[in-house]
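J.: need coordinates for the below:
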Amino acid sequence: MADAEAAGSREWWADAAVAGLGERRADAGAVGERKPDAGAAGEWSADARVVGSGEWLAADVRGDDGWKVRLGEGHRREVLEAVRAVAVRESGSVAAGDLGTVRVGLPAAGLPATELPGAELPGAEAARSKAVGVGLAGLKAGGDERAGDGAAEGLWEGYWLPTLGPVLRQVREELVGGRGFVLLQGVPVEEMSEREREIAALGLGCHVGGIVAQMAGAPVMHVRDTGADPAQARTRSYEHSGRLGYHSDPTDVVALLCVRPAKSGGLSAIVSSVAVHNEVARTRPDLLEVLYEPWWHDRRTGDEPDSFYTKPICVRREGGGVSVAYGPDYIRSAQRGAVVPPLSAAQREAMELLDRLTNDARFVLTMDLREGDMQFLNNHVVLHSRTAYEDDPERRRHLLRLWLTVSRP
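T.: Model prediction:
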């Protein structure tokens, strides 16, 4: 993994705006439709290519383990002790009647958690996830400070990682100033209960960034096949076992803790969206311009008009760089909306090109997430996918997902 001091001198990716119902948008001064480096007659110049952090090819990283961080036995014990300290406090601090009112972390760009989109969780799971999130609003990125109020007071006291904490700060630096992805290995999930695994994921995530509320305000989501039909208007991508197209999640960072892998399949694959962007700039600059224009997307909250919204796929950053927010499955499903116009010929061609490049072996790094692996991805510079999978009925694939926002300490 990149040296933390060196990473600190690189461009800070985390300040890309995260605003408005969990959607990444350009700053007010940089409208999403802005076409950078546009020449006369709207043609793009050759320097539309982006230079900076987050660009890599598969050949650059396949033989390099610098993006992997293996926890030693001391780190594993440290995590277990911290988790169990929090679990003890939680069991004595959260009454059943308080579960609907506890605070659940740091929403993106200061937005209330209730403003983030998403389907409702089953009651018991929503209550459990909210309970686990008590106190997160006072646990700042990096694990440097503690605060709280009410039931949250003192709950997370003790989740301090004196030797692992500095390693996780280097993880954050690599995410925002390096390749944009890290694989943490060896989290001792096999020695934990389900509740303790949730606490472990949240505590580790809090040392990397601030927790962003997800569906129904939950700070952690359980990723497993529920048998949901992907064709249904409210089905989310984490609820079925089918293949997922390359996409990014709506916050700075997404983290996935593997509790159990699938019986077969379920491989994670990532690409540098910066490298893909630059390949489009090199080969089809006319289509690159299309990616900076507004596209219709689907929140999958139902069939009403507010399930559909527009944003560009690519947004130029002030000072250089690009943030790429792509999700072909959600763009295509948006076509069902009565307010959504058909994709233009140029948009269809741009999607075909993106889908071809993101599946090109030159760009793809595959990870077979195993028990105890925790994957961190910078959504601005990395797109991720998953192959279809088959479950063992007795040991179903199970991951825990966090959404994180990162800011300069």
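J.: can we go C-alpha only for contacts and neighbour counts from here?
T.: Will do.
J.: and the residue nearest in space to the middle of the chain, how far is that from Arg362?
T.: The residue lying closest to the centre of the chain (C-alpha atoms, centre = their mean) is Val254, at 2.0 Å. The spacing between Val254 and Arg362, counted by C-alpha to C-alpha, to the nearest Å, is 24 Å.
J.: quick one on the thing from earlier: the residue nearest to the centre of the chain and Gly92, how far apart?
T.: For Val254, the distance to Gly92 - C-alpha to C-alpha - is 31 Å.
J.: again with Leu354
T.: Counting by C-alpha to C-alpha - Leu354 and Gly92 are separated by 51 Å.
J.: quick check: the residue nearest to the centre of the chain is in a helix.
T.: No: looking at Val254 with DSSP: H, G, I helix; E, B strand; the rest coil, it is strand, so not inside a helix.
J.: another sequence for comparison is provided below:
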Amino acid sequence: MTTTVDLSPISGPSAWRGDELATSTDWIYEVSDAERTELETLGRRFVADDPDLRTVTGDDYPLDACTGLIEECARQMDSGRGFVLVRGLRTEEYGDTLAGAIFYLMGLHLGTPMSQNQLGDVLDHVIATSDKTLDDPTALPSRVRDRLPFHSDSSDVVALMCLRGARAGGASSLVSGTTIYNEILRRRPDLAPLLFEPWHWDWKKQDPDAPSNTYTSPICGYVDGIFSTYAGSSMIFSAQDYPEVPRLTEAQIEVLHLFDEIAQQPGLPLDMDFQPGDVQWLLNYAALHSRTGYVDFPEPERRRHLLRLWLRRDVGRPLVEGFGKNVVKARGAEEQAPKPGGRFRIADAVVPNYDWGL
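T.: Below is the predicted model of the structure:
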């Protein structure tokens, strides 16, 4: 395994710019009639069977007509742009339970669903359940309406299905980690090597049940010619609250601010306005994600509502040891244990838990 830091610009399909992709629809996969019919048929069977979401597998619901769809999603995540938007599902006709079943079935064929919260839920929600803002340290990013900073999630793959959009705003924003790195290298080649060094990340504030206050990971990795990123500067700065964590140097602070500044540079991010039925698949090591602020409809049943999956996906991607939040992905055995309050049947799981994340 070769992990030599590459201080040359990284090329390839993952090095994209949003202003260039916005002029095409190459990143959108329109489902065919045959694919839609198969997903609807299997989704109805899934609802009728009512399996435990923690133990059901893709082998229980084999796909035939959708083989090309799954292969294209996998290809784009693993060796392409790092993401794909699937469009054409008629969620407004299905109801949330069938829509959630179809989403979960697709996920089973692209990875293994992970627990996403202290309740052990493997299907979670992005929906505003309070009027808090991110200025409130108790606010959960997925449950507020603020614009989110660009970041990586605690999984190999993060996927979103749009059930209902916002009254205004709420665009999903993606940016290429490769392009950010190339721009840092162009502007400040003296700071770029710092991204490959280990950083301390706040674990306790992400997961109150975490076994330690922090974990460590580089922000960038380059192994066997494959470039990967893992980002979220707020958790690095938050780790400074713990006295055992080394203080950030001026150069480290400078490169973190530069990384965030470039991520928001006009022309680099790609904003996509979700339509009901849209499904976004994203490899966390290739692209970072965010969301613009939004305004909800006044009626609770019309609120912006996305379903979210976190997946483990082992495709043999070479990563430096300890890259990303791998400590979470290693806790598979714990996730199978029953947890009070968790929702592990599809009809229950598609309903947001308004008693959690307030």
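J.: quick one on the thing from earlier: which residue in structure 2 lines up with the residue nearest to the centre of structure 1?
T.: For Val254 of structure 1, the aligned position in structure 2 is Val158, judged by TM-score structural alignment.
J.: now its match: closest residue in space that isn't a chain neighbour?
T.: Trp310 (4.7 Å; C-alpha to C-alpha, 6 or more residues apart in numbering).
J.: and the aligned partner of the one you found in structure 1, how many residues sit next to it?
T.: Matched across to structure 1, Trp310 of structure 2 falls on Trp403, judged by TM-score structural alignment. By other C-alpha atoms under 10 Å, 27 other residues sit near Trp403 of structure 1.
J.: give me the helices and strands touching whichever strand or helix holds Trp403 of structure 1, please.
T.: Using DSSP states H and E, Trp403 of structure 1 sits in strand 398-405. Using 3 or more C-alpha pairs under 8 Å, 6 or more residues apart in numbering; DSSP states H and E, the elements in contact with strand 398-405 of structure 1 are helix 194-206, strand 210-212, strand 221-223, strand 253-260.
J.: pick the most deeply packed of those.
T.: When those are scored by mean count of other C-alpha atoms under 10 Å, the highest mean neighbour count falls to strand 210-212 (a mean of 31).
J.: which residues in structure 2 does that strand match up with?
T.: The aligned range for strand 210-212 of structure 1 is 112-114, by TM-score structural alignment.
J.: mind checking which of the helices and strands packed on strand 398-405 of structure 1 is nearest Gln185 of structure 1?
T.: The closest of these to Gln185 of structure 1 is strand 253-260. By C-alpha to C-alpha, the value is 9.5 Å.
J.: mean deviation, the closest one versus structure 2?
T.: Superposed on structure 2, strand 253-260 of structure 1 shows a mean distance to its aligned partners of 0.8 Å (mean C-alpha distance after the TM-score superposition for structure 1).
J.: packing partners for that strand?
T.: Going by 3+ C-alpha pairs under 8 Å, 6+ apart, strand 253-260 of structure 1 lies up against strand 374-378, strand 398-405.
J.: hey, what's the angle from that strand to helix 194-206? Just curious.
T.: Inter-element angle recorded for strand 253-260 of structure 1 and helix 194-206: 150 degrees (by axes from the mean of the first three to the mean of the last three C-alpha atoms, to 10 degrees).
J.: which residues in structure 1 does stretch 333-352 of structure 2 match up with?
T.: Going by TM-score structural alignment: stretch 333-352 of structure 2 matches no residues.
J.: gap between Asn379 of structure 1 and Ser264 of structure 1?
T.: With C-alpha to C-alpha as the criterion, Asn379 of structure 1 and Ser264 of structure 1 are 26 Å apart.
J.: neighbour count for those two, which is higher?
T.: Asn379 (27 against 13).
J.: does the more buried one touch Ala325 like I think?
T.: Yes: using C-alpha atoms under 8 Å, Asn379 of structure 1 makes contact with Ala325 at a distance of 7.5 Å.
J.: can you give me every residue that contacts the counterpart of Ser32 of structure 2 in structure 1?
T.: Matched to structure 1 by TM-score structural alignment, Ser32 of structure 2 sits across from Gly72. Taking C-alpha atoms under 8 Å, 6 or more residues apart in numbering as the criterion, Gly72 of structure 1 is in contact with Gly186.
J.: ok so Val88 of structure 1 is a strand residue?
T.: No: counting by three-state DSSP, Val88 of structure 1 is not part of a strand but helix.
J.: picking up where we left off before, what would the helices and strands packed on strand 398-405 of structure 1 look like in a markdown table with distance to Gly123 of structure 1?
T.: Output for these, formatted as a markdown table (distance: least, C-alpha to C-alpha, whole Å):
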| stretch | distance to Gly123 of structure 1 |
| --- | --- |
| helix 194-206 | 16 |
| strand 210-212 | 20 |
| strand 221-223 | 13 |
| strand 253-260 | 22 |
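J.: what strand or helix carries Ser91 of structure 1?
T.: Using DSSP H and E, Ser91 of structure 1 falls in helix 73-93.
J.: do Ala74 of structure 2 as well
T.: For Ala74 of structure 2, the enclosing helix or strand under DSSP H and E is helix 67-79.
J.: same question for Phe150 of structure 2.
T.: strand 148-151.
J.: helices or strands next to that strand in the packing?
T.: Looks like strand 148-151 of structure 2 contacts helix 250-263, strand 287-291 (3+ C-alpha pairs under 8 Å, 6+ apart).
J.: ranking the ones you listed by burial, who's on top?
T.: strand 287-291 (a mean of 24).
J.: for the next helix or strand along the chain from it, give me the average deviation versus structure 1.
T.: Once strand 287-291 of structure 2 ends, the next helix or strand along the chain (criterion: DSSP H and E) is strand 294-295. Strand 294-295 of structure 2: mean distance to aligned residues in structure 1 after superposition is 1.3 Å, counting by mean C-alpha distance after the TM-score superposition for structure 1.
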